[in-house]
Every structure is written in structure tokens, then in C-alpha cells.
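Trainee: give me coordinates for this.
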Amino acid sequence: MTDDPLALERQVCFALSVAARSVVAIYRPLLEPMGLTHPQYLVMLALWGDSPLSVRRLSELLQLDPGTLSPLLKRLEAIGYLRRERDPADERSLAITLTESGQALRAEALKIPPAVVAKLGMPIEDLQRLHASLTQVIAAAS
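Mentor: Okay, the predicted model is just below:
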């Protein structure tokens, strides 16, 4: 490794960018049969964890602004995986609820994490440490 502080191979942003693209590429063929893109999969993960969710809460969980989230929700609604409805407790708020087919999709999605781990070929302990490190980076950058 070079001593140059501007050397590409020394940049955390470069390593994160390439790693993110590479990992998302592993997900793509696993998600295609489900009709999902990776960002849509993240929305579904949040909703499988807790549904219904307000758009505001979903935006917080995914760390996406509502303007980015809205088209994802519209596409997921169009394919029948969720419903966007006014929250009866607060008419200003949209509640996002999984449909039956959205809930049923979870069973198929359970195959994805082990398939990704297998494709990466890394020990689960290394991936858990990586996750913890990335979570620290996210917190530090926030």
C-alpha cells in the first residue's frame, strides 16, 4: 500500500462503494424471481419486521428520505405486496401495510440470507464483525 493519502486503494469510500455494488449484485438474481429490486427488498424487510408502519417511520428505519421512498412504495403497491392507506389515528399520515401476498413472500425470502452467505464464502463470524463495523461507521457518519 502506498503512503499517498489520496491513493484510491486507501480510500474507505472506494472500498465501501465497490463492496456495496458487489454485494447488491449477489442479491439481484435471488430477488428477481420475487419481482423485487434490492431497495424494494429492504422495504419488505422492514415491513416483515413490523407492519403496519408509517411512511415517516419506514423512512427512518431505512434512512431514506420520503421522496426516495415514495416511488418504491408505489411500485410495491402496484405489484400487490403492500397497501398505502391514511392512518385513521392521523389523517396526515400514510400507513404502510403488507398484503397477504406480501406477507406470504416472507417464506420465500427466508432462502436469501443463507444463499448470500454461501455465495460470499465468508465465515458467518466475519460477516457479523463486518456488520458491527459498518454499523459503527454509519453511526459515526451520522
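
Trainee: alpha carbons only for contacts and neighbour counts from here, please
Mentor: Will do.

Trainee: buried residues, the helix or strand that Glu108 is a member of. List them.
Mentor: Taking DSSP states H and E as the definition, one finds Glu108 inside helix 100-109. By 16 or more other Cα atoms under 10 Å, the buried positions in helix 100-109 come out as Gly102, Gln103.

Trainee: to compare with the earlier structure, here is another sequence to fold:
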Amino acid sequence: MPLYDFHCEACGHEAELLFPISACPESMPCEECQGGTLRKVISLGRASVLREEAPWLRDVLTVVDKDSNAPHVRQFLQDPTRGNYKAWLQGEGLRPVESGERQGRPTVDRARLREAGKRRFFEQCRSGRI
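Mentor: Below you'll find the model as predicted:
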């Protein structure tokens, strides 16, 4: 099934939805603002991702500390472009997840932690602290 782009002129919401080729509607009600209409957008596929004002940048803005006075934060909030996004990441000490990198909780070597705990316990027993 192809992925179709939709845009609401009332609230600016953009959505990517899957539909069979024969059943893709030209428009539908917008679930975001509940009053507008999502209209199908003719796009060049992934070529739109290369724009400076990429739609996904708006999603990043939801996690930015809006009360921060740091220059990189203020600049990104004022002008959310790819360049300012990169400066914000660098200023916050963040980086994007690389392809193939494990996401979620880090792997913990439980056996090594258990041995370190035992060692510390026995050292404290020998020294009389326990």
C-alpha cells in the first residue's frame, strides 16, 4: 500500500497515511483540530525531506525547553531550520540515533555487577565496616 501525504489548511497538521491505490480519499476530517479538512497532497515522495523547513522539525520543538535562555535554544525556537536543529543538538550534548544503534534501555552486564557487589561486600567485611 502506498503512503499518502495529507495537509489541513485550518490548523496546518500534516499526516502520512496508508491507503490502497484504489481507495485513497481526496480529503477527510482532520482529527487534530476537529474542524478542518485533511486534503491529499501531491508530493515527490522522500524528496520533501530535503527541504530546510522539514515538517518533522515541528515535532522536535515539543521537547525543547521553552523556558531556557540558552542562545542555541532561543535560536532554534525562533527559527526551526535544520542548521539550528544541529546547533541545538550540539548545545544540549545530544546526537541522533545512528542506524543499527540499539534504542531503549542500555544493556546491563548483570554478572559483572553481581561480582563487583560481592567483592565490595567482602572487602567491607574484612575491614570491619560490616
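
Trainee: give me the TM-score for this pair.
Mentor: Once superposed, chain against chain, the TM-score is 0.21 (TM-score structural alignment, normalised by the length of structure 2); 53 aligned residues with a Cα RMSD of 5.2 Å.

Trainee: distance between the helix holding Glu108 of structure 1 and the chain's centre?
Mentor: 16 Å (Cα atoms, centre = their mean, to the nearest Å).

Trainee: assign a three-state SS to Leu94 of structure 1, would you?
Mentor: Here Leu94 of structure 1 is strand, with the state taken from DSSP: H, G, I helix; E, B strand; the rest coil.

Trainee: pretty sure it sits against Ser70.
Mentor: No - contact criterion Cα atoms under 8 Å: Leu94 of structure 1 and Ser70 do not qualify, at 10.7 Å.

Trainee: structure 1: strands as residue ranges?
Mentor: All strands of structure 1, identified by DSSP state E, fall at 53-54, 82-87, 90-98.

Trainee: out of the ones you listed, which one sits most buried?
Mentor: Greatest average neighbour count among the strands of structure 1 goes to strand 53-54 (a mean of 19), per mean count of other Cα atoms under 10 Å.

Trainee: other SSEs contacting that one?
Mentor: strand 90-98 (3 or more Cα pairs under 8 Å, 6 or more residues apart in numbering; DSSP states H and E).

Trainee: just the angle for the strand it packs on relative to strand 82-87, thanks.
Mentor: Strand 90-98 of structure 1 and strand 82-87 are oriented at 160 degrees to each other (axes from the mean of the first three to the mean of the last three Cα atoms, to 10 degrees).

Trainee: got the angle between strand 90-98 of structure 1 and helix 100-109?
Mentor: Using the same axes, to 10 degrees: strand 90-98 of structure 1 against helix 100-109 is 50 degrees.

Trainee: and strand 90-98 of structure 1, what does it pack onto?
Mentor: helix 38-49, strand 53-54, helix 55-62, strand 82-87.

Trainee: buried stuff in the third one?
Mentor: Neighbour-count burial for helix 55-62 of structure 1, with 16+ other Cα under 10 Å as criterion, is recorded at Val55, Leu58, Ser59.

Trainee: and those residues as TSV, adding distance to Arg106 of structure 1?
Mentor: Below are the buried residues of helix 55-62 of structure 1 laid out as TSV (distance: Cα to Cα, whole Å):
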residue	distance to Arg106 of structure 1
Val55	20
Leu58	18
Ser59	21
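
Trainee: closest one of those to Trp48 of structure 1?
Mentor: Taking Cα to Cα as the measure, Trp48 of structure 1 sits nearest to Leu58 out of the buried residues of helix 55-62 of structure 1, at 11.6 Å.

Trainee: so what's that closest one up against?
Mentor: Counting by Cα atoms under 8 Å, 6 or more residues apart in numbering, Leu58 of structure 1 touches Val43, Ala46.

Trainee: hmm, back to that, helices or strands up against the helix holding Glu108 of structure 1?
Mentor: Other elements packing on helix 100-109 of structure 1 under the criterion 3+ Cα pairs under 8 Å, 6+ apart are helix 38-49.

Trainee: now tell me what touches the helix it packs on from outside.
Mentor: Helix 38-49 of structure 1 has contacts (Cα under 8 Å, 6+ apart) with 24, 27-28, 31, 53, 58, 61-62, 72-73, 76, 97-98, 102-103, 106.

Trainee: many thanks, have a good one.
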